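Enquirer: Curious how this folds, go ahead:
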Amino acid sequence: MQRDAIIYVRISRDRIGAGLGVERQRIDCENLAARLGWNVVAVYDDNDMSAYSGKPRPGYKRMLEDLRAGSATGVLAWHTDRLHRSPTELEEYIQIVERHGVDTQTVRTGQLDLSTPAGRMNARNLGNFARYEVEHMSERQQAKKLQKAAAGEWFGGRRPFGFEPDGVTVRTTEAAELDARGDDLLSGLSVHAVVRDWNARGVTTATGGKWTPNSVRRVFLRPRNAGLMEHRGEIVGPAKWPAIIEETKWRAIVALLNDPSRRTTPGPQRRWMGSGLYECGICVEAEEEKTTVVVATAGLSKGGQRKTVPSYRCAAGRNHVARSPIHLDRYVSMLAVEWLSRPGAVEAFERKGDDSAARARVLEREALRIRDEEAAEMFAAGQMTKAQLIAANEKTAQRRSELDQADAAAARVTALAPFRKGDPQAVWDGLDLDRRRAVISQIMRVIILPGKLGRPEGWTPEYGKEWGYFDPKYIRVEWRVRA
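Expert: The predicted structure follows:
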């Protein structure tokens, strides 16, 4: 019987490449159609698409739509497991082919007779066997991964940033970027600033793409950076590749990035140094939850003409304060450079970690990991109740959190490192806006107080040319450490 037929081909992972896996299936199905005398009206494929995952398969969905519409009364596939590995999908397919009189033929297993109870039972058995094979293969793969993880070996896959394609050899240029930008994050630089820096300098991801805040965050959270092996979200021991970020520093970065109270800058690049950093004096006095200022445009009339100028204003939207960002940023910069020029100022912020204490924390983490494994074994052997296991895990998790915080405090560096040597003014002039903001946030708190309109006391035309009506009397600076 001649039929209008649809060829459906699928492969879970195209190891051959260039779609050759599904192409070979298509050729075999076309040869089968010729032997049966069927007319092929459509070919649908799902390349690199699993039938077991439960994710929608576009080609399979189009085939079902055509069958429902009566566009074809025959289906050709290379094997039954190319069509289904899910009992739910198979039952839907059975309903459609029964209703529309569709004949299913396969290259490897012959006809899939769904018109009789025996044929449907056979199809279901084939589907169950295929599902068993997938689940069994998954078990073998997981066991192999666990074995590799225990040995500290790489699982394989896409090249990780900082390493060569073998996943073990360090790519020195990328490793240097991770190490240096890790210091920047610990010194107060935002993730968005790292994104802008890398994209501006042409530092690409491992696949050659642009960086985003999420991709930067993910790459710094990887245990492999510290030479640690991870399996299913848990660190299981040392890896066979070298660390590109010292473990204590990496743990400090992780603690910093996972801190829910951490204040981060929004995506768009800032134009003004104090936006989101300086504070509104009225909100500070009222102990409001949000006290920072942002830059907004304000109308200004001069010489009969009206123009808009930028102005620092309360981020809460209240008409509390207004100040020129040009003059205020310049004033704060002058104060910062003057403070950094004082003898001993930078050293006041230096924090030196205790290497022996850091090593002790590493050893304690390993002891906690072993304790968790022992508790799991005791639970499996019936020597510990579920409640006792949960309590033990919560106790070790709490201790790990305390160790993370200790690492963060010990490894945190300051944004003032460039000022240890060289002229403070020259160093300041060479910093970009993000790094200047990091310096300001560490050494001072800038609070804008409500001021009077008009010229400040002692104003002169010469002062006005340089500072306008800016009055430093209405700016309060609180130094975080006295030099």
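
Enquirer: contacts and neighbour counts: CA atoms only from here.
Expert: OK.

Enquirer: Residue 216 - how many residues pack around it?
Expert: A total of 17 residues lie near residue 216 under the criterion other C-alpha atoms under 10 Å.

Enquirer: ugh, typo on my part, it should be residue 475
Expert: Using other C-alpha under 10 Å, residue 475 has 19 other residues around it.

Enquirer: Give me the distance between it and residue 272.
Expert: Look at residue 475 and residue 272: by C-alpha to C-alpha, to the nearest Å, they are 17 Å apart.

Enquirer: Now the second one, please; I'll put the structures next to each other:
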Amino acid sequence: MTTTKAHIYARISRDRTDGLNVAEQIVACENFIKNRGWELGETYSDNSISAMSGAVRPGFEKMLKDAEDSSDTVTFVVYWKQSRLERDPDDLDRFLLAGCEGYATDGTQANVKTASSELMTKMMSLYGRFEQRNKADFQKQANLRIAKAGTYRGSIRPFGQRKDGSWVEEEAEAVIEAAEKIIAGEWSFFRTSEVWNLRGLKTPQTGKQGGKQWTSGTVRNYFTRPRLYGYQDYKGTLYELKDWKPILTKEQFDAIQVKIDSKRTGFRTSNVTRHDVRLLTALIQCADCGRGMNAAQRGGPGSTRSYRCPSTKHVTIIAEPLEEAISEFSLHLLAQHAEVRNQQESTTRRLATVQGEKLSLTKEHEEWLDEAIEAGLKPSIIANKESKFEEEISKLDEEILTLQQDKTVSIFEGFKLEGWNASPIELRRDLLQTLYSGITISRVGQGKRFSPDVIDYKFTPLGERLRDEYLKHEMDALHPWENSDAI
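Expert: Next up is the predicted model:
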């Protein structure tokens, strides 16, 4: 008498809401096979493969291929529950068409040996999806009740606050400081990420989630959360968080959204009227201590302007020659931009591609989110997926911002100093931040005249490309014979 050989299939996903893990499923299947007196065959498994991601299941695919290649008329497969085997009707059809016959440890079967067995197999599949949808409906109602009750829904506490809305003082104060400086135009999101990272402030951590350094993208996304002023968003509707201590006012939050929108579109909501005295404010740092230097002016209009370090007896420098030196050097770099840009893929084409990728990724995530809520996944699982989605979006946002900056740089191609000085100050400040990640100023020395040697530039990736091209042209001008054809 030939002994029946039965294989095992087990699956668990990151979005597990109930049931056994893979190892426990395998043990249950082994006991089922042993009690039937069958021979144990191969064990196939897929660990942490989400039912909602649509990702390929290597173990499942190998099992189907082995079944199709097998000389056996029927391939017997044991699994814990039918829901572990299939994620959609196609999975079940492929399983049956490959010549497989399934046995769940609860006694139910999946086969098409008779019309009745085929009907029962399909009914079990439909019932499993009915149960899933039914749980999802209850979960959606529960989530809505939680949102209406004003309870914070996140699995990880937000930066600056605890889950009950009380402040984590050091973080909350850092958020307030950053918000004020972002609104004033003194800090960018990149600068904010630098400051927070230098202070050792990381994203909140729960288990393996969070605890990472900030980027300009994650800072920007953080400042789009309405919980900052005491509300949370659920499916497009804002609900007030009860007993929640807001970090920002609604006016501050709205002002930052205007900044974010202006970065995306290049549109400014009002004309800039600030004087050039603030051209380099917070963009230059003191060589003695690294602190940002502020504008200063003694006396009335027409008096000498300067930039000085907030620390006593540190660097102070006259504004006009410093601004002129940095502006002229920047224009020299910008003069190389057309040539550098011509060596790269079209900025406009790449920008459209990345924006398309972001749109597609956002649409896929929204579809996943709807399915996840319908499936009744735990809020912690959804939050984990949203965290990864935000990281991916942040990377795309950073590239989009770089490409938009590249287009902004092209505005100044061919400009002279007069045209530069006549341009809006915000545009010039954005341009400087596009070229330089930092500018350090050293002391001029008492009684000595200003020299550009006191300026130490730290370049962004785009600034480095322009600098290299500029230095190459300077060397060509000094040694033209090195690049001339032999006579």
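
Enquirer: Mind checking the TM-score on these two?
Expert: TM-score for the superposed pair, counting by TM-score structural alignment, normalised by the length of structure 1: 0.52. Supporting figures: 291 aligned residues with a C-alpha RMSD of 3.9 Å.

Enquirer: Can you get me a residue count around residue 178 of structure 2?
Expert: A count of neighbours around residue 178 of structure 2, defined by other C-alpha under 10 Å, yields 22.

Enquirer: Also the one 3 residues further on?
Expert: For residue 181 of structure 2, the count of nearby residues is 15 (other C-alpha under 10 Å).

Enquirer: That one against residue 187, yeah?
Expert: Yes: if you go by C-alpha atoms under 8 Å, residue 181 of structure 2 and residue 187 touch, sitting 5.3 Å apart.

Enquirer: Mind listing the shared neighbours of those two?
Expert: Overlap of the contact sets of residue 181 of structure 2 and residue 187 (by C-alpha atoms under 8 Å, 6 or more residues apart in numbering) is empty.

Enquirer: Do a quick rundown of the strands in the stretch 51-200 of structure 2.
Expert: In chain order, the stretch 51-200 of structure 2 shows strands spanning 75-79, 100-104, 109-110, with DSSP state E, counting those that start in this stretch as the criterion.

Enquirer: One more: the stretch 301-450 of structure 2?
Expert: With DSSP E, counting those that start in this stretch as the criterion, the stretch 301-450 of structure 2 has strands at 305-308, 316-318, 436-441.

Enquirer: picking up where we left off before, reformat the strands of the stretch 51-200 of structure 2 as a markdown table; add mean neighbour count.
Expert: Below are the strands of the stretch 51-200 of structure 2 laid out as a markdown table (neighbours: other C-alpha atoms under 10 Å):
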| stretch | mean neighbour count |
| --- | --- |
| strand 75-79 | 24 |
| strand 100-104 | 22 |
| strand 109-110 | 22 |
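
Enquirer: Of those, which is nearest residue 14 of structure 2?
Expert: Proximity to residue 14 of structure 2 (C-alpha to C-alpha) singles out strand 75-79 among the strands of the stretch 51-200 of structure 2, at 18.6 Å.

Enquirer: for that closest one, packing partners?
Expert: Here strand 75-79 of structure 2 touches strand 5-12, helix 22-36, strand 100-104, going by 3 or more C-alpha pairs under 8 Å, 6 or more residues apart in numbering; DSSP states H and E.

Enquirer: got the strands of the stretch 51-200 of structure 2 as TSV, with distance to residue 45 of structure 2 columns?
Expert: Compiled in TSV, the strands of the stretch 51-200 of structure 2 are given as follows (distance: least, C-alpha to C-alpha, whole Å):
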stretch	distance to residue 45 of structure 2
strand 75-79	10
strand 100-104	15
strand 109-110	18
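
Enquirer: Of all the ones you listed, which one is nearest residue 305 of structure 2?
Expert: Closest to residue 305 of structure 2 of these is strand 75-79 (C-alpha to C-alpha; 78.2 Å).

Enquirer: The closest one: how far from the chain's middle?
Expert: Going by C-alpha atoms, centre = their mean, to the nearest Å, the spacing between the C-alpha centre of strand 75-79 of structure 2 and its chain's C-alpha centre is 42 Å.
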